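Enquirer: dropping a prediction and its sequence here:
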Amino acid sequence: MANTRSSTPAPAMVNIAAPSHNNNDNNNDNGNGNDNTTTSTANTLANDTIMEEDTDILEPAEVTSPKTTNVSPATSPNSEGVKRIASTARNEIAKAKTPDELKEKQKKRKDSKSELPHSLPDTFKSGHATSVTPTLHTSKSLSTSFLLSEKELQSCEVLRNLSTPALYEHALKFEEKQGTHLTSTGALATLSGKKTGRSPKDKRVVSDTPMESAVWRGLGSPNIPLNKTSFLCNRETALDYLGSLERLYVFDGYANWDEKHRVKVRVVCARPYHALFINNLLIRPSSEDELAAFGVPDFTIYNAGSFPANRFNDGVTSSASVSLNLESRELVILGTNYAGEMKKGVFTYMHYLMPTRGVLTLHSGCNVGKDGDTTLFFGLSGTGKTTLSTDRDRPLVGDDEHCWSDDGVSNIEGGCYAKCIDLSAEHEPEIFQAIRYGTVVENVVFSDRSRVIDYHDCQITENTRAAYPIDFIANAKLPCLAHHPKNIIMLCCDAYGVLPPVSKLTIGQAMFMFVSGYTAKVAGTEDGVLEPEATFSACFGGAFLVWHPFKYASMLAERMVKHGSTAWLVNTGWTGGKYGVGSRMQLKYTRAIVDAIHDGSLSEDLVTYHTTGVFNLQVPRACPGVPDNILDPSLCWTDLENFQATLRMLACLYQQNFAKYETAMNSPSFDANLVKAIRDAAPDVVLTR
């Protein structure tokens, strides 16, 4: 097997000046009831540990030289020095072309501009020149080109919503040096470069905007502040880099299958790999007319990941920067080509916007039964969320991101972004079969000769990924809409072996477990440490939250009460002792539990429940297909005293994690009854200092 990674050539010098930027936000609902405590500086927060869900490999922030606190005059947005640098850069780019090439390109630009009507909107003009095909992989021809309103991008050839075949052609023609190749299944394999996972410590949310009162800041928050001037510098760096290129790729599509709350998303990027990725992950316009009528986007991503950020820009701590401006509704990506940053950037924006409309955003899987009963699955990496939500007897609504509105549950995405490390046809046939023509696979290793992927080879990264449209899953439910959930399953992999395999939760316990977002993992063996490590990620997706976690938890509780949803805690981790002593819960038992939840076998009319100590969980005394003694974890331990000590230790970890949310929950905007319910649901243990 051969590693096809190759180095990416350094991009040309570009202008980093930022012109004045018009903000046209139409939604000034700041919300209320959020943590407005004083925040730390960006530098301090960037060096703190940020607990979050572990859906992919997280890249550490780079160690940098001492930072300036203000923008240097030499790099300020409108300095004469920067303008001279920009002019020099553009001259150098022009010199790199032959006279004939330059002459021909200038002629094409002139002809294109002269033919454009002046009555169309500034954001884009359609109906000319570039021929593309509709985004649902049909053969119907669609002639559409347009001009981006940003002046820095006017000189580029802009390719909008290219078809999958066209993007394949561009990727194979222009990205060979970036490691892009065709594999034996027809999937397009590529490399994301130095960054093979998200960079949470490089993520910033602009602070000096009217939306600041909505943003969760402070202890535990992923939202590191960035001032608006620094954001504009990042934005202009990205635009000038993109504007220096021969061609740009633009995708216009949607987030959310619920048309009432659909968000129009535009992605401007340099790599056809990124264009194909986002074409697969978002919802594609279904016709020429729909694309032509797309209009002004609600959210725009400028992906200039091949060009580094200026680490001396105030608030930027490395060459990678992912900065979100809620006021201008823009995301700027610099210094990382990891495509997942675009997916999670959209998700983060949805986490801000949807609650202002009374819609709850959820990091969850979702499937439906033959009678239309809906189940949501929450869980961090390694808990079995994908395995358990992918059920051949229950159509898949979505595997990762959902909204819960007054009309039911809707998938935010039009595709899936699945891990493929150790993937096999035997254990995950649906994902294995989805890796075919049209799919993008990232950072995999394959044979130079046969082009067969080795899913077990992790020499590039363990975070190998496949991005494909959801209709590549044979059992997908289209459109991706479902009724209000009947059951909500919160998964954890308890490596301490003290939580029961299944328990029914009260409303207060559901909020507490949701805000906690607990699982446990085993530390790496390089240093010889084999003790379990607790991981908490608020709302099972703390890295993407914008509002305070209790806002999402209270919305969850309100919907559960209104629609009669039942919440369950399902432990897929250890039994009979902690990791290294006990054994992993057998998958057949967990599947039997989930089946029993779905078919009503765990109804209180059919089985009796007992209450555990410390966590006060309601545990059934019987479950079809599961030995009775397995249901009570204390019966599986040989040392009951050790069991009780471990149980209390885990409860203390829960309490310590929950303590960082306490202050904000005193806000008068939060329902006092819900606040009391979640506090009463905390484990019965006294923290000692």
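Expert: Looks like it came in fine.
Enquirer: drop to CA atoms for contacts and neighbour counts, all remaining ones
Expert: Fine.
Enquirer: how far away is the nearest residue to Val444 once chain neighbours are set aside from Gly573?
Expert: The shortest distance from Val444 to any non-neighbouring residue, by C-alpha to C-alpha, 6 or more residues apart in numbering, is to Thr464 (5.8 Å). Noted for Thr464: a distance of 24 Å to Gly573, by C-alpha to C-alpha, to the nearest Å.
Enquirer: neighbour count for the two, which is higher?
Expert: Higher neighbour count among Thr464 and Gly573: Gly573, with 31 against 26, using other C-alpha atoms under 10 Å.
Enquirer: isn't the more buried one up against Ala495?
Expert: Yes. Counting by C-alpha atoms under 8 Å, Gly573 touches Ala495, with 5.5 Å between them.
Enquirer: what about Lys113, neighbour count?
Expert: 12.
Enquirer: likewise for Leu226?
Expert: Applying other C-alpha under 10 Å, we find 22 residues neighbouring Leu226.
Enquirer: so what's it up against?
Expert: Counting by C-alpha atoms under 8 Å, 6 or more residues apart in numbering, Leu226 makes contact with Ala42, Arg204, Val205, Val206, Ser207, Asp314, Gly315, Val316, Ser323.
Enquirer: ok, Val322 next?
Expert: Counting by C-alpha under 8 Å, 6+ apart, the residues that Val322 touches are Asp202, Lys203, Arg204, Leu331, Val332, Ile333, Leu334, Glu341.
Enquirer: one more to weigh against that first structure:
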Amino acid sequence: MTANTAALSGTGVTTAADIHANLTAPGLYAHALRRGEGRLSADGAFIGVTGVHTGRSVADKFVADDPEATQEIWWGKVNRKLEPAKFDTFTADVRSWLGSQKELFVEDLYAGADPAYRIKVRLVTTNAWHALFARNMFIRPPVEELAGFEPDYVILHAPEMEAKPEHGGRAGSTTLIALSFAKKIIAIAGTSYAGEIKKSIFTVMNWLLPAQGVLPMHCSANVGKAGDTALFFGLSGTGKTTLSSDPERALIGDDEHGWSDKGVFNFEGGCYAKVIKLSQEAEPQIWNASHRFGAVLENVIADERGNLDLDDGSLTENTRSCYPIEFIPNTAPGGMAGLPKNVVMLTADAFGVLPPIAKLTPAQAMYHFLSGYTAKVAGTEKGLGKEPQATFSTCFGAPFLPRHPEVYGKMLAELIGKHGAQVWLVNTGWTGGAYGTGQRMSIKHTRALLRAALDGSLNNAEFATDPFFGLAVPQNVPGVPTEVLNPRASWADKEAYDKTAKHLVSLFEKNFETFASGASEEVKKAALRSVA
């Protein structure tokens, strides 16, 4: 077997091109700079620019309608059907295109820190910096485990190739991200946004693990010195990475995890943090990790000397830093920890009416998990404007759910009930008014509230029930002003608050109609209802 044949085994790609397989960061840096793929920051981070696609192309994601899987897939706007024959045509063209290139980069990686649920992933790409991104994001096997590596799933990454109408994607689009669970192949064409690589494998884990009794979760996780694990659910921009990167607690991971009967494990080996307006004072761990050799920065602006301007969103508000998790000084060994004691659901409330923290009953927890309310932050997905948009993304991760949301909701309910985790709803959005009038919640205050929740002291606080949302809200927390705890008190115009709160309740009510038929009676009773 030739070196090329071994490196491309299982991919279906044949080529006489130079294959750069499993290079380390320095080697990938050298090739990326030689090829003119980007530049270095003054601190040695690699800066890549993704062109027209500065976020995920959600409308261009398709799933092959394989007979073996079709009955279990949640078809609709999230999982668009692609005829198997068209998937085959598309992947054949991607393979041919990759095979025609002068050089390719291959990385063999793991997804899943727990060996019992781990999958092997082989990425084939045309760009060294995308290979470095994947190497940072996934788990890097020891050298001795690379010999004889045979992938479970293959990513065919052709960012400069244009998808064609015969490939079956969205009309008029030259971008296509297609996944087949039967063939275990992901093919990506027409986008250089590296997040597509990461999220394609997250979708795979969301498909595989429920059948094994493991809940896949779009959440960050950390663990305290006493072994108390905490989960932080939330969409991009709600603070998963920021709040889980706590010097007092060991980071398990910042975005994707599994919850088994043994505990929690990271799917990844790196972090993918938003860095627009990143503060060295407020978020020192992420700031330091982003200012060093080995980090990959997406669409971050730097001057001619490579000095970063993290306040500059001229390319996109969705500027990103990707770095190995070991760049964070305090991490959980092996990316694993015990069973969760606290579950935190993060929301960036653009209306500014939700309290900064609330204690949820199990039924309320399921309701808010199925609702998945937050505000989409500008730039996270292609086509969003400059202002956040209120949205509901079920399970705090609808774009990555191949199965029906009720599958994941039922599993979370069972795990919380079995292991007795306390659930909290935390608003990292606005206070004192809606977006444009109020101000973003203070990270300092949010950290104080979370520490009180995670160390157990908040359980002893006095709680009052919010009249609009039915939430148990603490009345006094050391280090947090009382007017911050009561969102209505933070608004100058109380009538405007009442009107806005009623409006948000009506949006919750309308959204829940989608899931009401499959929800338990307890969850239906916990559902928000419009008030006079």
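Expert: Looks like it arrived, so ask away. Please read all numbers here as calculations on a predicted model, not as lab measurements.
Enquirer: so which residues of the stretch 201-350 of structure 1 form helices?
Expert: Along the stretch 201-350 of structure 1, counting by DSSP state H, counting those that start in this stretch, helices occupy 228-243, 272-281, 288-292, 340-356.
Enquirer: deepest of these, which one?
Expert: The highest mean neighbour count among the helices of the stretch 201-350 of structure 1, using mean count of other C-alpha atoms under 10 Å, belongs to helix 272-281: a mean of 27.
Enquirer: start to end distance for stretch 203-221 of structure 2?
Expert: Termini of stretch 203-221 of structure 2 sit 19 Å apart (C-alpha to C-alpha).
Enquirer: what's that stretch aligned against in structure 1?
Expert: Alignment of stretch 203-221 of structure 2 against structure 1: residues 348-366, by TM-score structural alignment.
Enquirer: chain center to the matching stretch: distance?
Expert: Centroid separation for stretch 348-366 of structure 1 versus its chain: 12 Å, with C-alpha atoms, centre = their mean, to the nearest Å.
Enquirer: pull the residues that contact that stretch.
Expert: Around stretch 348-366 of structure 1, the neighbours that count as contacts under C-alpha under 8 Å, 6+ apart are 29-31, 214, 261, 326, 374-379, 385-386, 389, 396-406, 539-541, 544-547, 552, 555-556.
Enquirer: in structure 2, which helix is the longest?
Expert: Longest helix in structure 2, counting residues (DSSP state H): helix 494-512.
Enquirer: buried ones in it, by neighbour count?
Expert: By neighbour count with 16 or more other C-alpha atoms under 10 Å, helix 494-512 of structure 2 contains the buried residues Tyr497, Thr500, Ala501, Lys502, Leu504, Val505, Ser506, Leu507, Phe508, Glu509, Asn511, Phe512.
Enquirer: from what I see, the last one and Ser371 are in contact.
Expert: Yes. Using C-alpha under 8 Å, Phe512 of structure 2 makes contact with Ser371 at a distance of 6.6 Å.
Enquirer: check contacts around the most centrally placed residue in structure 2.
Expert: Closest residue to the average C-alpha location of structure 2: Asp255 at 4.8 Å, with C-alpha atoms, centre = their mean. Applying C-alpha under 8 Å, 6+ apart, we find Asp255 of structure 2 in contact with His218, Cys219, Ser220, Ala221, Lys240, Thr241, Cys271, Tyr272.
Enquirer: again, only using 10 Å
Expert: Listed by C-alpha atoms under 10 Å, 6 or more residues apart in numbering, the contact set of Asp255 of structure 2 reads 202, 217-221, 231-236, 240-241, 244, 266-268, 270-273.
Enquirer: among those residues, which ones are in strands?
Expert: Assigned to strands by DSSP state E, the following of the contacts of Asp255 of structure 2 qualify: 217-221, 231-233, 266, 270-273.
Enquirer: got a winner among those for most neighbours?
Expert: Using other C-alpha under 10 Å as the neighbour test, those are led by Ala221, with 33 neighbours.
Enquirer: nearest residue to that residue in space, ignoring adjacent ones along the chain?
Expert: Leaving aside its sequence neighbours, Ala221 of structure 2 sits nearest to Leu231 (C-alpha to C-alpha, 6+ apart; 4.5 Å).
Enquirer: alignment lookup: the one you found to structure 1.
Expert: Under the alignment (TM-score structural alignment), Leu231 of structure 2 maps onto Leu376 of structure 1.
Enquirer: does its match touch Asn411 like I think?
Expert: No. Using C-alpha atoms under 10 Å, Leu376 of structure 1 is not in contact with Asn411, being 11.4 Å away.
Enquirer: the strands in the stretch 301-450 of structure 2, which residues?
Expert: For the stretch 301-450 of structure 2, the strands defined by DSSP state E, counting those that start in this stretch occupy 301-302, 308-309, 320-324, 336-337, 340-347, 357-360, 373-376, 389-392, 422-427, 430-431, 439-440.
Enquirer: where does the second one end up in structure 1?
Expert: By that I understand strand 308-309 of structure 2. Mapped onto structure 1 using TM-score structural alignment, strand 308-309 of structure 2 covers residues 453-454.
Enquirer: ok, stretch 402-414 of structure 2 next?
Expert: The aligned range for stretch 402-414 of structure 2 in structure 1 is 546-558, by TM-score structural alignment.
Enquirer: ok, which of the helices of the stretch 201-350 of structure 1 comes nearest Tyr468 of structure 1?
Expert: Relative to Tyr468 of structure 1, the nearest member of the helices of the stretch 201-350 of structure 1 by C-alpha to C-alpha is helix 272-281, separated by 5.2 Å.
Enquirer: can you give me the offset of the closest one from its chain's centre?
Expert: Relative to its chain's centre, helix 272-281 of structure 1 lies at 15 Å (C-alpha atoms, centre = their mean).
Enquirer: now do stretch 100-113 of structure 1
Expert: Here stretch 100-113 of structure 1 is found 40 Å from its chain centre; the criterion is C-alpha atoms, centre = their mean.
Enquirer: ditto for stretch 233-251 of structure 1
Expert: Put simply, stretch 233-251 of structure 1 sits 23 Å off its chain's centre (C-alpha atoms, centre = their mean).
Enquirer: could you measure Pro216 of structure 2 against Gly253 of structure 2, distance?
Expert: 13 Å.
Enquirer: between those two, which contacts overlap?
Expert: Shared between the contact lists of Pro216 of structure 2 and Gly253 (criterion: C-alpha under 10 Å, 6+ apart) are residues Val264, Phe265, Asn266, Phe267.
Enquirer: find the nearest non-adjacent residue to Ala348 of structure 2, please.
Expert: Among residues not flanking Ala348 of structure 2 along the chain, Gly429 sits closest, at 3.7 Å (C-alpha to C-alpha, 6+ apart).
Enquirer: contact partners for the aligned residue in structure 1 for that neighbour?
Expert: Superposed on structure 1 with TM-score structural alignment, Gly429 of structure 2 falls opposite Gly573. Residues near Gly573 of structure 1 by C-alpha under 10 Å, 6+ apart: 382-384, 491-501, 519-521, 579, 582-587, 590.
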